[in-house]
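Asks: Just a sequence and a predicted model for now, questions to come.
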Amino acid sequence: MGILKRFKDIMSANINALLDKAEDPEKMIDQYLRDMESDLGKVKAETAAVMADAEKAKRDLAECDAQISKMQAYAEKALLAGNEEDARAFLAKKTELAKSRETLQKTADATAENADKMRQMHDKLTKDIASLNERKASVKATVAAAKAQQKINDLNEKVGSMNLTDGNAAFDRMETKAQRMLDEANARAELNRSSEDTSVEKLAEKYDDGTDRDVDAELEALKKKLGM
């Protein structure tokens, strides 16, 4: 049976070899399990059919044996009744059934063997799928960790490839420019304050007449002293 070889190949398939070839193990294991579930459905259907054939062959063989026993019993009864010809007819039928039994026995043996192989195949495939489903979570967790680490590696490589010297130089220039802007603003504020002080001083002179009057009085006193 071709299906036997096909499913033996399925059972002997090495999942690790398939995963080694896969670009994405997570997707590959999902696909592999889907394929195995599909194959299990086919194995189950084929196993049921082969087991049904084995049961039918077994029944056919049992019925043949029953008929042979019946012909033997009839032959004995015929002889006891003194009907030799009838006994001969029953024995001839027994011989014919015996020949058919040989074929039925071979069929029963073959179908029973095939049914046993298919049942073993079905049970192993079911067990393998259950085991792989249990391992699937672990595989996916490992893949997720690998992808996360890869992202970190890519980021580190990207940062490592940046020209930080140029970046620092640019920040130095901006810092110098900012300091110059602050110095200029402070200088303008100082100039504004100086202008305000000068204006106030000039304004105060208009009201500061006491100083000029004292000088004039001192000058008049000096003239009188000198007789001028």
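Replies: Good, I have the coordinates. Since we're looking at a predicted model, the values are computed, not measured.
Asks: From here on, just use CA atoms for contacts and neighbour counts.
Replies: Noted.
Asks: can you point me to the longest helix in the protein?
Replies: helix 84-161 (DSSP state H).
Asks: which element follows that one toward the C-terminus?
Replies: Downstream of helix 84-161, the next assigned helix or strand under DSSP states H and E is helix 164-205.
Asks: Does Glu23 belong to a helix, a strand or coil?
Replies: The three-state label given to Glu23 by DSSP: H, G, I helix; E, B strand; the rest coil is coil.
Asks: count of neighbours near it?
Replies: Neighbourhood size, Glu23 [other C-alpha atoms under 10 Å]: 9.
Asks: one step back: centre of the chain to the longest helix of the chain, how far?
Replies: Remark: helix 84-161 is offset 27 Å from the chain centroid, using C-alpha atoms, centre = their mean, to the nearest Å.
Asks: Repeat that for stretch 176-189.
Replies: Worked out by C-alpha atoms, centre = their mean, stretch 176-189 lies 58 Å from the chain centre.
Asks: so what's Glu157 up against?
Replies: Residues near Glu157 by C-alpha atoms under 8 Å, 6 or more residues apart in numbering: none.
Asks: scratch that, Arg101 is what I was asking about
Replies: Going by C-alpha under 8 Å, 6+ apart, Arg101 touches 61, 64-65.
Asks: Scan those and report the most crowded one.
Replies: For the contacts of Arg101, the largest number of neighbours (other C-alpha under 10 Å) sits with Leu61, at 21 neighbours.
Asks: that older thread, among the contacts of Arg101, name the ones in helices.
Replies: 61, 64-65.
Asks: Let me have those residues in a markdown table, extended by distance to Asp86.
Replies: Formatted as a markdown table, those follow (distance: C-alpha to C-alpha, whole Å):
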| residue | distance to Asp86 |
| --- | --- |
| Leu61 | 25 |
| Cys64 | 20 |
| Asp65 | 20 |
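Asks: next up, a second structure to put side by side with the first:
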Amino acid sequence: MGILSRASYVIRSKLNSVLNRAEDPTETLDYSYEQMRDQLQQVKRGIADLTTQKKRLEMQKRRLEENVEKHNDQARTAVQQGREDLARRALEKKKTKMNQIEDLERQISDLQNQQDRLIDQKNELQSRIEEFRTKKETMKARHEAAKASSTVSEAMTATGEEFEDVGRAIERAEEQTEDMEARAAAMDELHESGAFDDVLSDKDNIDRELEQLSTDSGVEAELETLKSDVGADEAESAAEQTGETDEAELTDLEGEDQDEVEAELAELQDEESA
């Protein structure tokens, strides 16, 4: 096989493959069925035409037969009248008509045989068409069922692939969500630790430590001041409480001294009275 022949074979193969994929078997079956029906109609028309031709010949034969009877009567009448010449002419015409009748009978017989063959062919073709119609409907039903099954299978396959894609998309979404949550938590932790302030500041570590010490010293000094203020307030309150106590004690002492004076005065008065 030459190169061109192989190329032509490959091209025809590919074209046949494309046509097979594009071809709808149900449409092909319907088309074949219609073609067979058309052939059946042609056979029926042929039988009708043949029958019509045969009927014409039969009508012509009947006319000839009528002429034969007519010429026969004419010959008998001519003989009765002594006209043998007329009788001979009538008989000659009768003979000619009989020869034509024989020829017509052969033609009619041939047409009848053709008609019988065509009728047999028509009946056989009609039986085949009915059988093909049954097979066609069965094949169409099988094809539709197979097509539906194939469609469902393809749909299920596509659905499985889509589910896989959706599953992968969900996994990617979960990973991205977890990454964003971890990043947000890290940002919050850095913000709380002051890392962002350090990043934005232009101070080095020593400056920040000195500031921290200064801040701590200020806090300690303020704490001592608060403690001193609190101690002074407590001392003053204690002094006030002590003064009140001394005054009360002094009042008590004065009361005791007054009682003693009154008692001593009473004794002196008793002595003077005695």
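Replies: Good, I have the coordinates. The structure displayed is predicted, hence computed values, not measured ones.
Asks: TM-score for this pair?
Replies: Once superposed, chain against chain, the TM-score is 0.58 (TM-score structural alignment, normalised by the length of the first structure); 189 aligned residues with a C-alpha RMSD of 4.6 Å.
Asks: returning to what we had before: tell me the one among the contacts of Arg101 of the first structure nearest to Ser199 of the first structure.
Replies: The nearest member of those to Ser199 of the first structure, counting by C-alpha to C-alpha, is Leu61 at 134.0 Å.
Asks: Look up how far Glu190 of the first structure lies from that closest one.
Replies: In this view, Leu61 of the first structure and Glu190 of the first structure are 122 Å apart by C-alpha to C-alpha, to the nearest Å.
Asks: State the helix or strand in which the residue positioned nearest the centre of the first structure lies.
Replies: In the first structure, the centroid-proximal residue (C-alpha atoms, centre = their mean) is Glu26; its distance is 3.7 Å. In this structure, Glu26 of the first structure sits in helix 25-80 according to DSSP H and E.
Asks: With the second structure overlaid, report how far that helix is off on average.
Replies: Compared with the second structure after the fit, helix 25-80 of the first structure shows a mean deviation of 2.0 Å (mean C-alpha distance after the TM-score superposition for the first structure).
Asks: Check the offset of that helix from the chain's centre.
Replies: Relative to the centre of its chain, helix 25-80 of the first structure is centred 41 Å away, using C-alpha atoms, centre = their mean.
Asks: could you give the angle of it to helix 84-161?
Replies: If you take axes from the mean of the first three to the mean of the last three C-alpha atoms, to 10 degrees, helix 25-80 of the first structure sits at 170 degrees to helix 84-161.
Asks: Counting by contacts, list what helix 25-80 of the first structure packs against.
Replies: In terms of contacts (3 or more C-alpha pairs under 8 Å, 6 or more residues apart in numbering; DSSP states H and E), helix 25-80 of the first structure is packed against helix 15-21, helix 84-161.
Asks: let's see 6 Å
Replies: Applying 3 or more C-alpha pairs under 6 Å, 6 or more residues apart in numbering; DSSP states H and E, we find helix 25-80 of the first structure packed against helix 84-161.
Asks: Excluding chain neighbours, what is closest to Leu125 of the second structure?
Replies: Nearest non-adjacent residue to Leu125 of the second structure, counting by C-alpha to C-alpha, 6 or more residues apart in numbering: Leu40, 6.7 Å away.
Asks: Check the gap between the one you found and Lys14 of the second structure for me.
Replies: Taking C-alpha to C-alpha, one finds Leu40 of the second structure at 36 Å from Lys14 of the second structure.
Asks: more crowded one of these two?
Replies: Taking neighbours as other C-alpha under 10 Å, Leu40 of the second structure and Lys14 compare with Leu40 leading, 19 against 12.
Asks: Against Ser32 of the second structure, how distant is the more buried one?
Replies: As judged by C-alpha to C-alpha, Leu40 of the second structure and Ser32 of the second structure stand 12 Å apart.
Asks: before we move on, what about Ala185 of the second structure?
Replies: Per C-alpha to C-alpha, Ala185 of the second structure is found 75 Å from Ser32 of the second structure.
Asks: quick one, which of these two is more surrounded?
Replies: Ser32 (16 against 12).
Asks: gap between the more buried one and Gly218 of the second structure?
Replies: Taken as C-alpha to C-alpha, the span from Ser32 of the second structure to Gly218 of the second structure is 108 Å.
Asks: Arg21 of the second structure too?
Replies: 92 Å.
Asks: Also Ser153 of the second structure?
Replies: Ser153 of the second structure is 81 Å from Gly218 of the second structure, by C-alpha to C-alpha.
Asks: rewinding a little: the longest helix of the first structure vs the second structure, mean deviation?
Replies: With mean C-alpha distance after the TM-score superposition for the first structure, helix 84-161 of the first structure departs from the second structure by a mean of 3.9 Å once superposed.
Asks: list the buried ones in stretch 97-113 of the second structure?
Replies: Of all the residues in stretch 97-113 of the second structure, those buried under the rule 16 or more other C-alpha atoms under 10 Å are 97-98, 100-101, 104-105, 107-108, 111.
Asks: Which of the residues you listed lies at the shortest distance from Thr51 of the second structure?
Replies: Leu111 (7.7 Å).
Asks: Could you report the neighbour count for the residue nearest to the closest one when sequence neighbours are not counted?
Replies: Residue nearest to Leu111 of the second structure in three dimensions, not counting chain neighbours: Lys54, with 6.1 Å by C-alpha to C-alpha, 6+ apart. Number of residues near Lys54 of the second structure (other C-alpha under 10 Å) recorded here: 21.
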